[in-house]
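1. Quick one: sequence plus predicted model below, questions after.
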Amino acid sequence: MTPFHQLTATSLGGQLIAMSDYAGKVVLVVNTASRCGFTPQYGGLETLYKKYAAQGLVVLGFPCNQFGKQEPGSADEIAQTCLINYGVSFPMFGKVEVNGSAAHPVFRYLKNALPGVFGGRIMWNFTKFLIGRDGKPLKRFAPITTPEKMEAAILAALET
């Protein structure tokens, strides 16, 4: 089992979820926020999820309040924003930190595997990590990269 598949996270509804549940799937992990300039990317992420779920894509959203306090809401408020405003149906997790000593293990692992331009730190909301079916991190995308611009990389991962 890969290191990614050994990790767990708590869903927005409070259930502990093993990343091994996503073994054999292409996973896109995203740190999200409801009050960010990039928040409309929820719509593009949902479009990708619906378009490719049957082929094995899963999007995992991890709300984060570390950047500009742009995710101040409770789990219920986050769920309402995602569903009502963007129709999000992909799995959402409880609010996490992505940097610092309290960074969630999923993000500690992904930042170590794909450090990015800023030496391992996540600089803002909607940083995205693409993980192959085998659990190995493949590519990191900046917050400004729209979901539509990731489609070719997702298709390539789905084909392997």
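-> Perfect, I can see it now. Numbering: from 1, shown residues only.
2. all contacts plus neighbour counts: C-alpha atoms, from now on.
-> Noted.
3. Remind me which helix or strand residue 10 belongs to.
-> Using DSSP states H and E, residue 10 sits in strand 8-10.
4. I'd like to know which elements that strand is packed against.
-> When contacts are defined as 3 or more CA pairs under 8 Å, 6 or more residues apart in numbering; DSSP states H and E, strand 8-10 sits against strand 16-18.
5. 10 Å - rerun?
-> strand 16-18, helix 105-113 (3 or more CA pairs under 10 Å, 6 or more residues apart in numbering; DSSP states H and E).
6. wait, isn't residue 41 in contact with residue 31?
-> No - checked against CA atoms under 10 Å, the pair residue 41 and residue 31 is beyond contact range at 11.3 Å.
7. For residue 63, find the nearest of the helices and strands packed on strand 8-10.
-> Residue 63 sits nearest to helix 105-113 of all those, at 12.0 Å, using CA to CA.
8. need the longest helix for this protein.
-> Assignment by DSSP state H gives helix 41-52 as the longest helix of the chain.
9. now for that one, which elements pack on it?
-> In terms of contact count using 3+ CA pairs under 10 Å, 6+ apart, helix 41-52 is assigned the packing partners strand 26-32, strand 57-63, helix 86, helix 151-159.
10. hold the first one in mind and look at this next one:
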Amino acid sequence: MTDTDKAAGELYELTFYVQRCIRYHMRRTAFFMRWGRFTAFVGVISGSATVTSLLTHAPTYVVTISALLVTVASATDLVVGTGQRAWLHNDLRKRYLDIEAEVLACARPIPDDLMRQLKSRIRRIEADEPPTLPALELLARDDVIRSLYTKEEAAAYLCKLSWFKRTTAHWFDWDTSEA
């Protein structure tokens, strides 16, 4: 393997990693924004005077479920801090986008000192990241693979996650060693 091949492979790995991180944080941002909107919607609807007056004639269990739904949704939103998490992941995504833009603007091959600087910046971003969710990382990886390859070529590289793990990837720290 020549030095040019090694540099090209290193650049490909760096670019792939950065793109995966961008997509991961984009997914997390969207998830927390949707969750925040959902809890706000539940709070507004359940707390409105119309719904409250309709519930006065409803069976006790309906009123109890409605109150419980508002309480659980609001408490989850408060404890998780969906707004702050959405902003954090959006900020991390932007920092990775800055690195990607710098890589795209560089002449080829990228000088070794610049490659070291980029990797150092990535490590500083990683230090600010909350723990990652492996199943969600695999979904972000699949997004990058789909963007780089044709459908037929990508099929050979995509991970095999069950629909349940894909659906709950934002909520649970799944073991993905089999995928």
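-> Cool, the structure landed. Note that the structure is a prediction, hence the values are computed from the model and not measured.
11. so what number do they get for TM-score?
-> With the length set by TM-score structural alignment, normalised by the length of structure 1, the two chains reach a TM-score of 0.24; 71 aligned residues with a CA RMSD of 5.2 Å.
12. for the helix ranked longest in structure 2, the distance to its chain's centre please.
-> Across structure 2, the longest stretch assigned as helix under DSSP H is helix 3-47. Relative to the centre of its chain, helix 3-47 of structure 2 is centred 3 Å away, using CA atoms, centre = their mean, to the nearest Å.
13. hang on, the earlier thing: go through the helices and strands packed on helix 41-52 of structure 1 and name the closest to residue 139 of structure 1.
-> Each of the helices and strands packed on helix 41-52 of structure 1 has some distance to residue 139 of structure 1 by CA to CA; the shortest is helix 151-159, at 8.2 Å.
14. List the buried residues of that closest one.
-> Buried residues in helix 151-159 of structure 1, counted by 16 or more other CA atoms under 10 Å: 154, 157-158.
15. host element of the closest residue to residue 29 of structure 2 other than its chain neighbours?
-> In space, residue 29 of structure 2 comes closest to residue 86 once its chain neighbours are excluded; the distance is 4.4 Å by CA to CA, 6 or more residues apart in numbering. If you go by DSSP H and E, residue 86 of structure 2 is part of helix 82-105.
16. which residues touch that helix?
-> When contacts are defined by CA atoms under 10 Å, 6 or more residues apart in numbering, helix 82-105 of structure 2 is touched by residues 11, 14-37, 39, 76-77, 110, 114-115, 118-119, 121-122, 125-126, 128-130.
17. Among those residues, the buried ones, what's the ChimeraX command?
-> Those of those that count as buried under 16+ other CA under 10 Å are selected in ChimeraX with:
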select :11,14,15,16,17,18,19,20,21,22,23,24,25,26,27,28,29,31,32,33,35,36,39,77,115,118,122
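18. Export the helices and strands packed on strand 8-10 of structure 1 to a markdown table and append columns for distance to residue 62 of structure 1.
-> Formatted as a markdown table, these follow (distance: least, CA to CA, whole Å):
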| stretch | distance to residue 62 of structure 1 |
| --- | --- |
| strand 16-18 | 13 |
| helix 105-113 | 10 |
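19. pretty sure residue 62 of structure 1 contacts residue 31?
-> Yes - here residue 62 of structure 1 reaches residue 31: they are 4.7 Å apart, a contact under CA under 10 Å.
20. Between those two, point out the one with more neighbours.
-> More crowded of residue 62 of structure 1 and residue 31, by other CA atoms under 10 Å: residue 62, with 27 against 24.
21. what separates that one from residue 152 of structure 1, distance-wise?
-> 23 Å (CA to CA, to the nearest Å).
22. try residue 51 of structure 1
-> Look at residue 51 of structure 1 and residue 152 of structure 1: by CA to CA, they are 13 Å apart.
23. Equivalent analysis for residue 17 of structure 1, please.
-> Counting by CA to CA, the separation of residue 17 of structure 1 from residue 152 of structure 1 is 28 Å.
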